[in-house]
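Novice: Below is the structure, and that's it, no one-letter string:
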């Protein structure tokens, strides 16, 4: 064990001063904006605004790389694209794990996934090729497979460093109840939350608060809800999904107030914000006050085995461990 590794091992908190390349982290973002179920594409309207707010969130933290490493689905119809298939994405994740600027020369690893899916997995784009359906159901990529490439056995550059995964999976079939729903047929049993296998120094924070809850709101409803909803939007007039907006809002509040904050405090604040959004029923539909067929959204789930405190600085002039 070298001197730096020994320092990481003995410390009660994770090292959060810049590495060799002057940063503590270059975040990785998997941005999947559309997924085909048969011929029909489902699109995440909040996608561009989500990326915009994530960049602003990371830019508020000293020594975070100003440009995240982004995997997007712009060319996912190309058979060599990382999001063309699960095998391609695994190859891309393997390359990222061996990218020294993202792993060896950084002091922590952050990965964000924005896609359709459920707890425990997300969907790949599954674009039709030459009007031919590749599959009626898009391929699933499990969160466990995502984590595997950054565990100590496969990625020794990240041993003793915190690895944080922020997973936002939207429901592609978020619909309102109608008369057919009351036909007397039994409702499908909701899928059970899958437990994500983890190891020490990995934290998984997953939200299934679908962006559809806020996307379907009328503009005047968003304005009326003020700071609860990302009502300002981007040039396309779209709002961010509620999870990304809560993350941005709470990081902003913490960086404006203190010289540093602990990751657990951020998670608690985000969950309080989303719990308030849910309890006060701000997610309610505007369309004739119909309830959502899927019921109310759920507060994000956090699973971790971090062995130390993760304290993030908010002032570049205040270095330290």
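Specialist: All right, it came through fine. Note that the structure is predicted; figures quoted are calculated from it, not measured. Numbering: from 1, shown residues only.

Novice: use CA for all of it now, contacts and neighbours both
Specialist: OK.

Novice: what about the lengthiest strand in the chain, distance to the chain center?
Specialist: Ranked by residue count, the top strand of the chain under DSSP state E comes out as strand 109-118. Distance of strand 109-118 from its chain centroid, counting by Cα atoms, centre = their mean, to the nearest Å, is 4 Å.

Novice: now swap in stretch 23-36 and tell me
Specialist: The answer for stretch 23-36 is 8 Å, by Cα atoms, centre = their mean.

Novice: buried residues in it?
Specialist: Residues 23-36 are the ones in stretch 23-36 that count as buried (16 or more other Cα atoms under 10 Å).

Novice: try this one next to it:
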């Protein structure tokens, strides 16, 4: 009988389970022997337990009864839950009901570290990654890979401007309270001083943002601002229907207007439409349910300054969606991804890209939503998770 390698066994099993080749080919860098062994060791009850624990991280259609453990592993890898060099989430789950398998992973990681140590002794690597260069290209090379300092406690303010009840009750934004709670939960966990202002008029939005730009941020690492409201192109609406230009709000935090945040990251996340158009849906799997509403709102552009990131719920000229019961598709996805990926030291731009991917895949009552990232960050922004 022909002998198969571990990789061949894994691929053979994938073929037998009708897993598309393009999915299992992505596993060429993962610890195949370990994952295959775990899948073989888990009982049917164990597999159900894993699927239950992954309900918030993976789409429901990927956790159906007929999905094998190998298929679940593939989906976990695609969503960044497991990686070659980080199996923490998998270990945490198995610790609850299969400590014996969790210990196998510990042993595997210990052996891998041992092998790496031996390789470093035999093949030392030069520490001079970027040669000294002059000019713009040299400066860019030196900045590449650097991380913004996140050492203070609190790291900074997380300001939430959340418009729920409008003067005209027809414009009330049901579900936005759930967005506010999700953001407060995540950023308090990340050691930010989190403040939420509800139902602000246009002038109050402007005055509140300006007030925070005048604060002393010398002992802060960062500033984060979430804005949830209706609006028009380039503008946010107050509950009194008065519009505020987004560019004006961001400009309060330039190096000139807010010198104590110069060189530090400023993040603005805006849940709002940028027009009245609908993205047509293509043939993709549905991943949403329930009644959805839209927020009529703005397009934004940032000043030509560094260290600013803006995450928009949708691209120009299109609507974005919010459930009155569970909150907005974009903000809820962002909070879930931050809880999952911040412990893995994933930078914010990469997290927002994951959010883009997840939101874009959803079928929203026949339409689609495509978020947008605009960034002039010069370094990677990694939120430190308290130990």
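Specialist: Here it is on my side, so go on. Quick caveat, the model's predicted, so the values are computed rather than measured.

Novice: on that earlier part again, run through the neighbouring helices and strands of the longest strand of the first structure.
Specialist: Helices and strands touching strand 109-118 of the first structure, by 3 or more Cα pairs under 8 Å, 6 or more residues apart in numbering; DSSP states H and E, are strand 28-31, strand 121-123, strand 163-170.

Novice: tell me the average deviation of that strand from the second structure after fitting.
Specialist: Superposing on the second structure and averaging over aligned pairs (mean Cα distance after the TM-score superposition for the first structure), strand 109-118 of the first structure comes out at 1.0 Å.

Novice: what about the helices in the stretch 101-250 of the second structure?
Specialist: Under the criterion DSSP state H, counting those that start in this stretch, helices of the stretch 101-250 of the second structure are mapped to 135-143, 176-189, 202-213, 246-251.

Novice: Figure out which of the ones you listed is closest to residue 105 of the second structure.
Specialist: helix 176-189 (27.8 Å; Cα to Cα).

Novice: Where does the closest one end up in the first structure?
Specialist: Following TM-score structural alignment, the aligned partner range for helix 176-189 of the second structure in the first structure is 47-60.

Novice: Distance from the chain centre to the matching stretch, please.
Specialist: Distance, centroid of stretch 47-60 of the first structure to centroid of chain: 11 Å (Cα atoms, centre = their mean).

Novice: Now it: buried residues?
Specialist: 47-51, 53-55, 57-58, 60.

Novice: Could you do stretch 304-321 of the first structure as well?
Specialist: Quick answer for stretch 304-321 of the first structure (16+ other Cα under 10 Å): 304, 306-308, 310-315.

Novice: now the helices: where do they sit in the stretch 251-387 of the second structure?
Specialist: According to DSSP H, counting those that start in this stretch, the helices that the stretch 251-387 of the second structure contains are 329-341, 348-361.

Novice: which residues in the first structure does the longest one match up with?
Specialist: Pointing back at helix 348-361 of the second structure there. Under the criterion TM-score structural alignment, helix 348-361 of the second structure matches residues 263-276.

Novice: can you put the helices and strands packed on strand 109-118 of the first structure in JSON lines and add distance to residue 190 of the first structure?
Specialist: Converted to JSON lines, those look like this (distance: least, Cα to Cα, whole Å):
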{"stretch": "strand 28-31", "distance to residue 190 of the first structure": "26"}
{"stretch": "strand 121-123", "distance to residue 190 of the first structure": "15"}
{"stretch": "strand 163-170", "distance to residue 190 of the first structure": "15"}
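
Novice: Show me the one of those that comes nearest residue 191 of the first structure.
Specialist: Per Cα to Cα, nearest to residue 191 of the first structure of those: strand 121-123, 12.1 Å.

Novice: now for that closest one, which elements pack on it?
Specialist: strand 109-118, strand 140-142.

Novice: That strand aligns to what range in the second structure?
Specialist: Residue span in the second structure matched to strand 121-123 of the first structure, by TM-score structural alignment: 235-237.
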